[in-house]
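Student: Build me a structure from this.
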Amino acid sequence: MSDGTQARRTVIYLLDQVLGEGRLLAECYAAGALERLTPEDRARTQRLTLQTLRSLERADRVLQKHLKKSTPLTVQNALRLGAVELCHGAAAHGVVNDMVAIISKHRRHGQLKGLVNAVLRKVAEQGPAEWAKLRVPRLPKWLRKPLAEAWGAEAMLEIEAAHYAGAPLDITGKPGADLTPLGGTALATGSLRLQEAGQVSALAGYGAGDWWVQDAAAALPAQMLQAKAGERVLDLCAAPGGKTMQMAASGASVTAVDTSAARMERLQENLTRTGLTADLVVGDALEQNGQFDAVLLDAPCSATGTIRRHPDLPHAKDGSAFGALIELQAQMLAHAWSLVKPGGRMVFCTCSLLPDEGECQVEEALEMFPDMTVDRDVLPPLGIDPAWITEEGGLRLRPDYWPQQGGIDGFYMALLRKSA
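Tutor: I've put the predicted structure just below:
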């Protein structure tokens, strides 16, 4: 077996969990799936898992001509991983030998090692040429249909191309921090983008707490809210805490609320590393009370805007939770609005590509609350394209925006002001 055997074995396990059990990769990681791996194998496992999930449609098309009947999921996932690696130029000897060795030791499917050997040797010969001719993988129908209805067929193809390309690393710096040792490209919105980042914790300034990882889209809601020193600010559904740190860095008194104790521990670690402070509350957003100068609600949503970084999502989910999420968002928006002082403000946002989780929520809230207005004036200074401003005055971001710069997560956000 090659040095990459353990990584490949773990990739197959993770693919089984996502495609067979409907689990998200984040759940698998939290359960310790990567714990016994070396740092090098951990990085390799994550890279290959994401690459295979993004490429499932292509891998299956390359494999189908060599398979006369369906195979057990674990064997199919080994073949998928092997096909992806071979079609991306990995040495055939190492890939084929590893996959054969892994399947040969499987307690139920060991007898299929010969099939794995034969199929992958054919893929090694023919696969790379076939791969180059295949279309960009499409989203599953349950998700592709509503997104195509929302944004159109042409935009859908561009969104899928952005998903397949993956995402660079964006970071947000503390005010006054020197980020020049990192290199990268400064985006118009204020984030710094690194195309080839490597190990995050090894980058300059990480240990000193000069910055944190945060997609450029996710950095905009806090910029839109413009928390100020001396203000009482509430961050609902706060973990893992990028927005909390942005607002704490402004000097505001921030209360951050989230239901997940584990994710709040991670937020506390980030606050400690960056030398920032906030009051952390593990609890339900709907049970919070008080009055605040400003509230930021990043509501639970389908997360369909983050698929370029989380390609497991469309394979682990099926859209059945959309209705409950949309109802929960409306409840949270209404409750969060009750926590805003007269004359105060609130940002409502979701990392979703579905208008029902963004534009429609704000349109309905405007009808429900006569003391609510949308502030459009805050948007142009954020460095965004004016074409991204929506009819009701919010900001719509999509993965196909900024294609030459590496895209941006799908997001919706709006700044809502309460009359005095």
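Student: all contacts plus neighbour counts: C-alpha atoms, from now on.
Tutor: Will do.
Student: Which residue, other than its chain neighbours, is closest to Arg268?
Tutor: Not quite, residue 268 is Gln, not Arg. In space, and not counting its chain neighbours, Gln268 is closest to Leu280: 7.9 Å by Cα to Cα, 6 or more residues apart in numbering.
Student: ok, now Lys228?
Tutor: For Lys228, ignoring the flanking residues on the chain, the nearest one in space by Cα to Cα, 6+ apart is Ala252 at 5.3 Å.
Student: For that neighbour, give me its contacts.
Tutor: Ala252 makes contact with 227-233, according to Cα atoms under 8 Å, 6 or more residues apart in numbering.
Student: From Val84, how far off is it?
Tutor: 48 Å (Cα to Cα, to the nearest Å).
Student: tell me which element Leu296 is part of?
Tutor: Element membership for Leu296 (DSSP states H and E) is strand 292-298.
Student: counting contacts, what elements does the helix or strand just after that strand pack onto?
Tutor: Later in the chain than strand 292-298, the nearest helix or strand by DSSP H and E is helix 313-316. Applying 3 or more Cα pairs under 8 Å, 6 or more residues apart in numbering; DSSP states H and E, we find helix 313-316 packed against helix 5-21.
Student: so what secondary structure elements neighbour the helix it packs on?
Tutor: helix 25-30, helix 39-54, helix 73-87, helix 92-104, helix 313-316.
Student: just to revisit the earlier point, got TSV for the contacts of Ala252, with distance to Val257, neighbour count and secondary structure too?
Tutor: Formatted as TSV, the contacts of Ala252 follow (distance: Cα to Cα, whole Å; neighbours: other Cα atoms under 10 Å; DSSP: H, G, I helix; E, B strand; the rest coil):
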residue	distance to Val257	neighbour count	secondary structure
Ala227	17	25	coil
Lys228	19	17	coil
Ala229	20	13	coil
Gly230	19	12	coil
Glu231	17	15	coil
Arg232	14	17	strand
Val233	11	27	strand
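Student: and this one, so I can compare the two:
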Amino acid sequence: MLAVEVIGQVLRRRRPLDDAFATHQGLRGLDARDRAFVRALASAVLRHLGYIDAVIAKLVREPIKARDAVAEDILRLGIAQLLVLETPPHAAVSATVALTVALNMAHMTGFVNALLRRVIDEQETVLAEIDRTRVAIPDWLWKSWVGTYGEPATQAIAASLRGEAALDLTLKDPATTDEWAQKLGAVVLPTGSLRVHDNHGRIDALPGFHEGAWWVQDAGAALPAKLLGPVTGMRVADLCAAPGGKTMQLAAAGAKVTALDRSAGRLRRVSENLARVGLVAETVADDAAFYRPPRPFDAILLDAPCSATGTARRHPDVLWLKQQGDIDAMVLAQDRLLDAAARMLTTGGTLVYCVCSLEPEEGPERITRFLARDRRFIRVPIRAAEVGGLTEMITPQGDLRTLPSHLAELGGIDGFYAARLRRVS
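Tutor: Predicted coordinates:
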């Protein structure tokens, strides 16, 4: 029941899954295991929503009426149990029909029961005709990615989004990599992050959490801060800093960090994370577009707000919450932030701009336009050696571009774009 309510909040109220899950009153009384189970159910539906809805469309003559939207979500959950979670058919059908009654959709029980039984009967015939890779991505995103990366790469991206993302960790002290890899049973990725597979327990129960030896950060998200190079003793701004992974990287590398974010609440989380790992940074609650530092910074990392389409491995809801209009609004804010960051940087300083988006409008197009209007800056190409020797992550222009399908044999990586610029005059 709770999973259906969370799904409804995401798909109809257009709330991110994390927000819907964190604020649901009914989940607060559950223990950690039951909460994890509810989230697993909701995530399974959202991760495979394109396929699930294609199955419904294949078997239903007319769209389900808006007044029966709850029944549609119940049906989605039932199909996810049958086709994704491989729940025994009898258990999946009976539980789904019972849920239909419990959620005041009793008039739909016959419909739900009949359709689920057709899913079971026609799974290897009618439903086998569905191109599961193609329906996994909304049309507008598919067209964008094919136009940018080509169809084979887009198919590889879509395939990479089917599975749960592993747990990635960034170490406070990279010199202890082998030690913590052994303690955690982790794989050391070429980029330096530790990857823990099959972790289904509490994060704070893992070795090293309370010692502050590491923090959770996708391997893709850990790359942009490294592109600033040696930062010991330098004044570095981390703009749009929350939740603080990049701030901690820079502080651990010896920088004097100013972590700036317009959300005071999110900054408190940054401070809490810094305290746990024993690192120090100045935190400033302000809008980076209007902030004026007492004096220019030596280096700036701008992790700009974006559509976050590159994070769909971890946040499957993002594919269904975003639309082209969201991208159009984002680019205006990204331009303002780039211009503001340029004003904060000293001559000779380095600016790294990054977004966790796969959309060209939010990445290379923003840098092309910025360099055209601000002649004080030049692009400083990124070398493959800086990202673990992974040449496929370096664009012809010398920028960083990770795709979810990169490192596929190790479980993939979040999609990021980053460009490194230097102020020369």
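Student: Shared with the second structure, which of the contacts of Ala252 of the first structure?
Tutor: Retained in the second structure: 228-233, out of the contacts of Ala252 of the first structure (criterion both residues aligned by TM-score structural alignment, their matches' Cα atoms under 8 Å).
Student: Show me what Asp238 of the second structure lines up with in the first structure.
Tutor: Aligned counterpart of Asp238 of the second structure in the first structure: Asp235 (TM-score structural alignment).
Student: related to what we said a few turns ago, what lines up against the residue nearest to Lys228 of the first structure once you look at the second structure?
Tutor: Matched across to the second structure, Ala252 of the first structure falls on Ala255, judged by TM-score structural alignment.
Student: how much space between Cys87 of the first structure and Gln51 of the first structure?
Tutor: When distance is defined by Cα to Cα, Cys87 of the first structure is 12 Å away from Gln51 of the first structure.
Student: higher neighbour count, those two?
Tutor: More neighbours surround Cys87 than the other of Cys87 of the first structure and Gln51, with 24 against 18 (other Cα atoms under 10 Å).
Student: what's the burial count for the nearest residue to the more buried one once chain neighbours are set aside?
Tutor: Nearest residue to Cys87 of the first structure in three dimensions, chain neighbours excluded: Pro128, at 4.4 Å (Cα to Cα, 6+ apart). Pro128 of the first structure: 18 surrounding residues under other Cα under 10 Å.
Student: pretty sure Pro128 of the first structure contacts Ala90?
Tutor: No: using Cα atoms under 8 Å as the test, Pro128 of the first structure is too far from Ala90 to be in contact (10.5 Å).
Student: which stretches of the stretch 251-400 of the second structure form helices?
Tutor: Counting by DSSP state H, counting those that start in this stretch, the stretch 251-400 of the second structure has these helices, from start to end: 264-277, 318-321, 324-344, 364-373.
Student: any chance of these in JSON lines, with mean neighbour count too?
Tutor: Formatted as JSON lines, the helices of the stretch 251-400 of the second structure follow (neighbours: other Cα atoms under 10 Å):
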{"stretch": "helix 264-277", "mean neighbour count": "17"}
{"stretch": "helix 318-321", "mean neighbour count": "20"}
{"stretch": "helix 324-344", "mean neighbour count": "17"}
{"stretch": "helix 364-373", "mean neighbour count": "15"}
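Student: what stretch of the first structure does the strand ranked longest in the second structure fall on?
Tutor: Assignment by DSSP state E gives strand 345-355 as the longest strand of the second structure. Alignment of strand 345-355 of the second structure against the first structure: residues 340-350, by TM-score structural alignment.
Student: so what's the corresponding residue of the first structure for Gly185 of the second structure closest to, chain neighbours aside?
Tutor: Matched to the first structure by TM-score structural alignment, Gly185 of the second structure sits across from Gly183. Nearest residue to Gly183 of the first structure in three dimensions, chain neighbours excluded: Leu194, at 7.5 Å (Cα to Cα, 6+ apart).
Student: Matching the one you found against the second structure, which residue comes up?
Tutor: Under the alignment (TM-score structural alignment), Leu194 of the first structure maps onto Val196 of the second structure.
Student: go on, Glu367 of the first structure?
Tutor: Checking with TM-score structural alignment, Glu367 of the first structure has Ala372 as its match.
Student: Now do the same contact list for the residue nearest the centre of the first structure.
Tutor: For the first structure, the residue nearest the mean C-alpha position is Thr306 (3.5 Å; Cα atoms, centre = their mean). Contacts for Thr306 of the first structure (Cα under 8 Å, 6+ apart) come out as 351-352, 409-410.
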